[in-house]
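Trainee: I'd like to go over a predicted model; first the sequence, then the structure.
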Amino acid sequence: MKVTIITVCYNRKATIEKAIKSVLQQNYENIEYIVVDGNSTDGTKEIIESYQDRISQYISEPDSGMYDAINKGIKLATGDIIGLMHSDDEFYDSKTISRIVARFEFYTNTEGVYGNGVYVSNDAEERLIRNRIGGIFSLNKVKDGWLPLHPTVYLKKSVIDKYGLYSLNFKIASDTEFLLRYLYKYKIKMTYINVYIVKMRMGGMSTNTKRALEVLYEDYKIYKYHGLTAIQAVFLKKTIALRQYLVH
């Protein structure tokens, strides 16, 4: 079973090497690794190119944002399963992909697998800031604002081919629309794996507090578009998120 992992980036010189290394250090051999760079100018491209002999496909060109870049990666993918490794993040350990594949092989009817993740401080100490335990999948939980942590979600390519790419109508919350479309609208079969999959750094695009209001607004539009009670769903989603932060 081939697994395609996609990393998209733009001017991520400080973190891109850790992301790349965490993919290359996986003990699962049948990995197709695709890196899509948005024509970085800060030295990111040079770091990527130093690993180019171990990267399956690499392109660097201007794009229309993160989700456009992800879509480019998906179109290039030839794996049976597709997942993301964001440029600010890294896998929790070297056995992550092996565990994900084992779950797909055991539950042959499942169309997607997700797990747990942690958020750490963006410094040398990497202090634990937030703990995201996925929990067993439930459609009722989705209606009440719960979604799996996006970078822990791995989907069969056949499912993505059927239900479509990321919408470019949203700048920073298209992953919410993508997950709602797959989980709520099309009700794909999801399986939870109770292991940590990803370590995310606070301060990346998805964790930048300066974007909080824009995320709230986009989430509201997305939940409303999918016919859910938008204000309630967004409120519950943020309540769930706040409970995951750790007090130090």
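Mentor: That came through, no problem. Numbers count the residues shown, from 1 in each chain.
Trainee: CA atoms for contacts and neighbours, from now on please.
Mentor: Fine.
Trainee: what's around Ser167, how many residues?
Mentor: 15 (other CA atoms under 10 Å).
Trainee: and the closest residue to it other than its chain neighbours, what is it in contact with?
Mentor: Spatial nearest neighbour of Ser167, excluding adjacent residues (CA to CA, 6 or more residues apart in numbering): Ser174 at 5.9 Å. Ser174 makes contact with Tyr67, Tyr166, Ser167, Leu168, according to CA atoms under 8 Å, 6 or more residues apart in numbering.
Trainee: Now do the helices in the chain.
Mentor: 16-24, 44-49, 66-76, 96-106, 139-143, 157-163, 174-180, 212-225, 230-243 (DSSP state H).
Trainee: quick one on the thing from earlier: got the contacts of Ser174 as a markdown table, with distance to Lys21 columns?
Mentor: Shown next, in a markdown table, are these (distance: CA to CA, whole Å):
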| residue | distance to Lys21 |
| --- | --- |
| Tyr67 | 23 |
| Tyr166 | 26 |
| Ser167 | 29 |
| Leu168 | 29 |
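Trainee: which of those residues are buried?
Mentor: In the contacts of Ser174, burial by neighbour count holds for Tyr67, Tyr166, counting by 16 or more other CA atoms under 10 Å.
Trainee: ok, longest strand in this protein?
Mentor: Assignment by DSSP state E gives strand 190-201 as the longest strand of the chain.
Trainee: helices and strands around that strand, which ones?
Mentor: The helices and strands touching strand 190-201, judged by 3 or more CA pairs under 8 Å, 6 or more residues apart in numbering; DSSP states H and E, are strand 90-91, helix 96-106, strand 112-120.
Trainee: how far does that strand sit from the chain's center?
Mentor: Distance of strand 190-201 from the chain centroid (CA atoms, centre = their mean, to the nearest Å) equals 10 Å.
Trainee: likewise stretch 215-232?
Mentor: That offset, for stretch 215-232, works out to 20 Å (CA atoms, centre = their mean).
Trainee: which residues are in contact with that stretch?
Mentor: 143-145, 170, 172-173, 176-177, 180-181, 185, 233-234.
Trainee: Could you do stretch 60-75 as well?
Mentor: Applying CA under 8 Å, 6+ apart, the contact partners of stretch 60-75 are 6-9, 34-40, 45, 82, 165-168, 171-172, 174.
Trainee: Comparison target, given below:
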Amino acid sequence: MNVPPRISIITVVYNRRSTLPLTLASVFGQTYPHVEYIIIDGASTDGTVEYLEQYRSQLSYFASAPDAGLYDAMNKGLDQATGDFCLFLNAGDAFYAPESLAELVAEITEPDVYYYGTAVMTDGKHIFRLNPMARPVGPLCPARGLPNHQASLFPRAFYQNNRYDLSFRIAADDDYKIRALRAYPNQHIPSLTVIFELGGLSRDLSRFRSVRQRWQDAWALQRKHFPGNYARAWRTVKFVLKSFGLFALQKVTGFHWKYEWYFNKFQRIPEGEEGKYRSYFAG
């Protein structure tokens, strides 16, 4: 692109005062200058709003009001976005390094492409890297290899005309990414973009409810995006049944990473290399 693209960074938050400073520091510390920063708060009561008021002059847009949940808040953020691309970095998430956004943008050559980087995740004990599948669109893609949502740059032509489907309880982001992948060319950028602690919406529910909701949303995604594909749908059934077996193993042993690896295609970072990732959260 001849003109440096403007990036809309959107943070949605509700009662996350303790983790919000990390996110703001990582955004304000980015070396890439062409950014608008939008924060949507869901009427927090834990001091989040008062904390954000200190930074209002540095924000392109900030509003606090009740909403219908995470994805409704994300839609409100999209309503305010004006950038060539948008990226969601929610409370507790952070860019991997000050140069992360600049490195991601440096690979942008066309305005109407869905670009996505690489994410690093931690549960506080181990560090994992998420590796998207080479061909991320297919009946098993919601479970095995969609791009990481926090590392996604959605082009303006897409995000201005698409909103998160609130009928999905925990998979509206998967649905959104599938729509973007099918509507536009996509390009994976291997540089590390974001780092975050595991514990998103799908893990805020009890583990059983989370697995049950994954089942329901997986079938809803199948019906919406891959209707009539019964053979592959059966593979999905077997996949989900296996996940229940892994869930039972987790309840007995406490070792839930087999379950998470199966769903999310995590790659464990070797112990000798964990320090440089974990130190990011130490500060």
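Mentor: Looks like it arrived, so ask away. What you see is a predicted model; the values in this text were computed from it and never measured.
Trainee: Any idea what the TM-score is?
Mentor: Once superposed, the chains reach a TM-score of 0.86 (TM-score structural alignment, normalised by the length of the first structure), with 237 aligned residues with a CA RMSD of 2.4 Å.
Trainee: hmm, back to that, so which of the contacts of stretch 215-232 of the first structure is the most crowded?
Mentor: Val234 (25 neighbours).
Trainee: list the contacts for that residue?
Mentor: By CA under 8 Å, 6+ apart, the contact list for Val234 of the first structure reads Gly145, Leu216, Asp219, Tyr220, Tyr223.
Trainee: ditto for Leu179 of the first structure
Mentor: Leu179 of the first structure neighbours (CA under 8 Å, 6+ apart): Leu147, His150.
Trainee: And it, what's its match in the second structure?
Mentor: In the second structure, the residue paired with Leu179 of the first structure is Lys177, using TM-score structural alignment.
Trainee: Please tell me how far its match sits from Asn148 of the second structure.
Mentor: From Lys177 of the second structure across to Asn148 of the second structure, the span is 9 Å (CA to CA, to the nearest Å).
Trainee: ok, now Ser191 of the second structure?
Mentor: Ser191 of the second structure sits 13 Å away from Asn148 of the second structure, going by CA to CA.
Trainee: Kindly point out which residues are neighbours of both of the two.
Mentor: Gly117, Thr118.
Trainee: Spatially central residue for the first structure, please.
Mentor: In the first structure, the centroid-proximal residue (CA atoms, centre = their mean) is Pro151; its distance is 2.3 Å.
Trainee: Quick one: residues contacting it.
Mentor: Contacts were defined as CA under 8 Å, 6+ apart; by that measure Pro151 of the first structure touches Gly83, Leu84, Met85, His86, Val198.
Trainee: Touching, the fourth one and Ile5? I think so.
Mentor: No: with contact defined as CA atoms under 8 Å, His86 of the first structure does not count as touching Ile5 (9.8 Å).
Trainee: before we move on, back to that, can you state the residues of the second structure onto which the longest strand of the first structure aligns?
Mentor: Going by TM-score structural alignment: strand 190-201 of the first structure matches residues 186-197.
Trainee: Following superposition onto the first structure, what is the mean distance for the matching stretch?
Mentor: By mean CA distance after the TM-score superposition for the first structure, the fitted stretch 186-197 of the second structure averages 0.9 Å away from its aligned residues in the first structure.
Trainee: May I see the buried residues of that stretch?
Mentor: Under the neighbour-count criterion of 16+ other CA under 10 Å, stretch 186-197 of the second structure has Asn186, Gln187, His188, Ile189, Ser191, Leu192, Thr193, Val194, Ile195, Phe196 buried.
Trainee: What's the local residue count around the nearest residue to the fourth one once chain neighbours are set aside?
Mentor: Of all residues beyond its chain neighbours, the one nearest Ile189 of the second structure is Gly117 (4.7 Å), with distances taken as CA to CA, 6+ apart. Look at Gly117 of the second structure: counted by other CA under 10 Å, it has 26 neighbours.
Trainee: And for Lys224 of the first structure?
Mentor: By other CA under 10 Å, the residues close to Lys224 of the first structure number 15.
Trainee: per the alignment, it corresponds to what in the second structure?
Mentor: For Lys224 of the first structure, the aligned position in the second structure is Arg223, judged by TM-score structural alignment.
Trainee: what does Phe91 of the first structure give?
Mentor: Aligned by TM-score structural alignment, Phe91 of the first structure pairs with Phe95 of the second structure.
Trainee: what separates the residue lying closest to that match once chain neighbours are set aside from Val105 of the second structure, distance-wise?
Mentor: Take Phe95 of the second structure and drop its neighbours on the chain: the residue closest to it by CA to CA, 6+ apart is Val194, 4.2 Å away. Here the criterion is CA to CA. By it, Val194 of the second structure lies 14 Å from Val105 of the second structure.
Trainee: Also Tyr176 of the second structure?
Mentor: Tyr176 of the second structure sits at a distance of 21 Å from Val105 of the second structure (criterion: CA to CA).
Trainee: same deal with Lys76 of the second structure?
Mentor: From Lys76 of the second structure to Val105 of the second structure the distance is 24 Å (CA to CA).
Trainee: before we move on, what about Gln58 of the second structure?
Mentor: 22 Å.
Trainee: Between those two, tell me which one has more neighbours.
Mentor: Val105 (19 against 14).
Trainee: what sits against the equivalent of Leu166 of the second structure over in the first structure?
Mentor: Aligned counterpart of Leu166 of the second structure in the first structure: Leu168 (TM-score structural alignment). Counting by CA under 8 Å, 6+ apart, Leu168 of the first structure touches Tyr67, Asp68, Ser174.
Trainee: give me that answer again for 7 Å
Mentor: Listed by CA atoms under 7 Å, 6 or more residues apart in numbering, the contact partners of Leu168 of the first structure are Tyr67, Asp68.
Trainee: Pretty sure the residue nearest to Ile189 of the second structure sits against Leu192.
Mentor: Yes: checked against CA atoms under 7 Å, the pair Gly117 of the second structure and Leu192 is within contact range at 6.4 Å.
Trainee: which residue numbers in the first structure go with stretch 11-24 of the second structure?
Mentor: Stretch 11-24 of the second structure corresponds to residues 7-20 in the first structure, going by TM-score structural alignment.
Trainee: one step back: ok, the match of Leu166 of the second structure to Gly115 of the first structure distance?
Mentor: 26 Å.
Trainee: Likewise for Ser56 of the first structure?
Mentor: The gap separating Ser56 of the first structure from Gly115 of the first structure is 26 Å, by CA to CA.
Trainee: ok, now Thr15 of the first structure?
Mentor: Separation of Thr15 of the first structure from Gly115 of the first structure (CA to CA): 23 Å.
Trainee: Tyr10 of the first structure too?
Mentor: Per CA to CA, Tyr10 of the first structure is found 26 Å from Gly115 of the first structure.
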